[in-house]
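[1] sequence? don't have it. structure:
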């Protein structure tokens, strides 16, 4: 019997990444080979492809490594902890070399320059036992990645088709990660430990980063569900992937990535609905009904598998059902410490990574910043205020003059939500911020005109 849907490239890519997840679980050292093959292939593609394809090669390579970053960290696949951010920076710089950049993006030159004084201040404020290079790289690799990516993407013309491809390549590594997580931790009930974030259900890695990466994947699959699922088979396939991905994100017990996903998906669906005609709105409402049913079933299963602990987690209760005093699990306290750092040194700040260094001195705990806005204020002083203004005002003003990017608010919401609960630990918020600045061009179908008779 003929099965034409198995010939769909997307279906083949999904199956391939399910296979990657299985392979990494069975033989984790292959993760390094996976990383090296990706890196070498991407570099070769960017260097050797025709000039007209350079932008596509750079952006897809960046999207894929950003989607796969947490999986590589989880399986010890990267050549360095921050390797994915460094690759995004390298790919973007190669893109600038081959394709140039827009002079209109000059505010991001200032943004990058404004990061430098914090390094000089840190050279005087970090304690002797702090590893200067490692600490600086940890807090500034994300902001530098954002600045370089923004410079490359600013006002760069890309097709609407390429934008959809970028979303797809953000999703595919999350499918591999979801597969890996099911194999790593098939029984949630056997690894419950209260209502705190659970590393055992997160592949043995940081629940915050895992839920953030899965939240990004959830958004990308929702885009596929609403815009790239013309057949019932593809709708059911994407609903199944979404349900599995959402379940694994929920049972990390880390709320940040799930809440961010909800905000991003809501932003996307709202804009999609507003921009659609009457017939399209009917289709959207039909898909939305299926989406709501799938999410309700997923939450019910999650609640059952966690003996109701996940309900208490999202109700801000402990395992005994007692109300917790701090909804943010200590993040407000960390943010106030950063505000105090700004007030103590408002001109140039206390220096890059000094916030974490001070916490080690005072409490012995290695607690990095969870809020990028607070870190910018404390470690960069008044320059941090200027940086924040650039980051918020520039993309909004650009979108006001160029409204063709259907995903603008979703990308912007992901960046803003993520930096407020997870900082810039991963490359994804930097890349999605930069994608807000693309100049999206809708492809016009070819028009065939009849030549006049002679």
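    On my side now, so go ahead. The model shown is predicted, which means the values in this text are computed figures rather than measured ones.

[2] only C-alpha atoms for contact and neighbour calcs from this point on.
    Fine.

[3] look up how far residue 245 lies from residue 47.
    Distance of residue 47 to residue 245, given as Cα to Cα, to the nearest Å: 35 Å.

[4] more neighbours: which of those two?
    residue 245 (25 against 16; other Cα atoms under 10 Å).

[5] second structure for comparison follows:
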């Protein structure tokens, strides 16, 4: 935690320490990849993807491109997921959905109805979809325990802590910040507030779930609570709503499924009575939101109510397009393109140049981009995402697994409605949600009975290491 706090702070001055750390850690990870047992390599590749892809946001904020590429997460997913597929060779039905998505995405790359699409346009719009395909294919081939899934969330959140520290340090004195009813770049570290809000919202989700399940990310409960408060207030102050709404929604999904967890399941998973954490967590979040609204002079609440300067002054009508910052009208124009080019769409990247009123605007909603640029094939692709959601839900072994998997999938999916697939968040979270969680019964059926506590304590060093590597039902 200290290392990542320092990385975020140093990146506000120079990107060099972060770049050096990134490549040293990445190189060391690949050395370890070939020193571990072959059966462990697919899981280890997944952990490399989760951790290093999460440096994308910090790299963008620190301006480290090309040393840490602007779309780092997309490149890591695109190159390492196929490697994991080759090493694992475990084919599943969900994996085939990822392969079908890859195949269906190809035709729209081959033509351009606008005549203006560049290679960068194609790369910008297609990489996210390709990432989704390979991530679904690879992660669905993995069988992991619930404990491993929890540990993955820690890997994912450490680089996000660096982003938090960067944005806090780069934020000017709040008395000097002019809060209006639009996105605020000053509180987003000087970068795109929509993307930063998505990252910070994910941090809110991970730390809130850590508190609910009573496990530690930093190692100290009050530090985790403090970081949750900082993630919440900084995310709210970006005035970009989508990412924060997604994070809060994910927390509510997990809470809903926790209420369905039986006492027997809770004891089996060694999960404490989470209900005693709901009230403190709720109070903390309410206090933070009230404080953020006070800091902004009440503008934060108006922003989340969908107000703009025009609607407050009475010069503009408050409608869906105003509330969604023009996204609904862009969506409708994309639908018109779909109706005119239903079969194969207008081609990847071409929708930007073919709209009428919003010509030149990059796609913000992945669903409308899919149908406009890929036609009926894009509609099939999105339908496969929804099918995947129900498959993941049905195959999760118990309530807590269902809650976490569904929350991750929905956070990733919701991000496509305000940021398309601009960040690594969508393919990574949807990919992770496709893993197979091995239930306790299934995971322990072939194992020898565990030693009594005294024998475990007196075990040799090698036995302790071997025991620690086994999948355990404990979340701790």
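    Nice, thanks for sending it over. Worth saying up front: this structure is predicted, and the values here are computed from it rather than measured.

[6] so where does the counterpart of residue 351 of structure 2 in structure 1 fall, helix or strand?
    Correspondence of residue 351 of structure 2 to structure 1, assessed by TM-score structural alignment: residue 355. Assigned by DSSP states H and E, residue 355 of structure 1 belongs to helix 354-363.

[7] ok, which stretches of the stretch 101-250 of structure 2 are strands?
    Taking DSSP state E, counting those that start in this stretch, the strands of the stretch 101-250 of structure 2 run over residues 143-144.

[8] also the stretch 251-400 of structure 2?
    Under DSSP E, counting those that start in this stretch, the stretch 251-400 of structure 2 gives no strands.

[9] show the contacting residues for residue 158 of structure 2.
    Contact analysis of residue 158 of structure 2 by Cα atoms under 8 Å, 6 or more residues apart in numbering lists 1, 4, 51.

[10] show me how to select, in ChimeraX, the buried members of those residues.
    Buried members of the contacts of residue 158 of structure 2, defined by 16 or more other Cα atoms under 10 Å, are picked up in ChimeraX with:
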select :4,51
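
[11] now do stretch 222-237 of structure 2: distance to the chain's middle.
    How far stretch 222-237 of structure 2 lies from its chain's middle: 17 Å, per Cα atoms, centre = their mean, to the nearest Å.

[12] actually stretch 285-297 of structure 1, not the one I typed
    With Cα atoms, centre = their mean, you get 24 Å for stretch 285-297 of structure 1.

[13] ditto for stretch 266-278 of structure 2
    Worked out by Cα atoms, centre = their mean, stretch 266-278 of structure 2 lies 25 Å from the chain centre.

[14] and if you look at stretch 29-44 of structure 2?
    Taking Cα atoms, centre = their mean, one finds the center of stretch 29-44 of structure 2 at 24 Å from the center of the full chain.

[15] how about the contacts made by the aligned partner of residue 223 of structure 2 in structure 1?
    Under the alignment by TM-score structural alignment, residue 223 of structure 2 pairs with residue 237 in structure 1. Residue 237 of structure 1 makes no contacts at all, as judged by Cα under 8 Å, 6+ apart.

[16] and if we set it to 10 Å?
    By Cα atoms under 10 Å, 6 or more residues apart in numbering, the residues touching residue 237 of structure 1 are 11, 14, 225, 229, 231, 243.

[17] the residue mapped onto residue 217 of structure 1 from structure 2 and residue 49 of structure 2, how far apart?
    Aligned by TM-score structural alignment, residue 217 of structure 1 pairs with residue 203 of structure 2. Separation of residue 203 of structure 2 from residue 49 of structure 2 (Cα to Cα): 18 Å.

[18] between those two, who's got more neighbours?
    residue 203 (29 against 23).

[19] pretty sure that one is touching residue 227, no?
    Yes. With contact defined as Cα atoms under 10 Å, residue 203 of structure 2 counts as touching residue 227 (8.8 Å).

[20] need the overlap of contacts for those two.
    By Cα under 10 Å, 6+ apart, the residues touching both residue 203 of structure 2 and residue 227 are 161, 164.

[21] hey, which helix is longest across structure 1?
    In terms of residue count, the longest helix belonging to structure 1 (DSSP state H) is helix 278-305.

[22] residue 369 of structure 2 pairs with which position in structure 1?
    Using TM-score structural alignment, residue 369 of structure 2 pairs with residue 375 in structure 1.

[23] so which of the contacts of residue 237 of structure 1 wins on neighbours?
    Neighbour tally across those (other Cα under 10 Å): the maximum, 24 neighbours, falls on residue 225.

[24] pretty sure that one contacts residue 288?
    Yes. If you go by Cα under 10 Å, residue 225 of structure 1 and residue 288 touch, sitting 9.4 Å apart.

[25] now do the shared contacts for the two.
    Common neighbours of residue 225 of structure 1 and residue 288 (Cα under 10 Å, 6+ apart) do not exist.

[26] give me the neighbour count for the aligned residue in structure 1 for residue 188 of structure 2.
    Aligned counterpart of residue 188 of structure 2 in structure 1: residue 202 (TM-score structural alignment). By other Cα under 10 Å, the residues close to residue 202 of structure 1 number 28.

[27] give the contact list for residue 202 of structure 1.
    74, 177-178, 180-182, 184-185, 208-211, 248-249, 251-254.

[28] which positions in stretch 371-389 of structure 2 come out as buried?
    Applying 16+ other Cα under 10 Å to stretch 371-389 of structure 2 flags 371-382, 384-385, 388-389 as buried.

[29] returning to what we had before: ok, now which ones touch the match of residue 369 of structure 2?
    Contacts of residue 375 of structure 1 by Cα under 10 Å, 6+ apart are 139, 334-335, 337-339, 341-342, 349, 351-356, 368-369, 381, 384, 423.

[30] buried subset of these?
    139, 334-335, 337-339, 341-342, 349, 351-356, 368-369, 381, 384, 423.

[31] so where is the strand or helix carrying residue 426 of structure 2 in structure 1?
    Per DSSP H and E: residue 426 of structure 2 is located in helix 425-432. Alignment of helix 425-432 of structure 2 against structure 1: residues 428-435, by TM-score structural alignment.

[32] mean deviation, the matching stretch versus structure 2?
    In the superposition against structure 2, stretch 428-435 of structure 1 averages 1.2 Å from its aligned positions (mean Cα distance after the TM-score superposition for structure 1).

[33] what's the match for residue 386 of structure 1 in structure 2?
    Under TM-score structural alignment, residue 386 of structure 1 pairs with residue 380 in structure 2.
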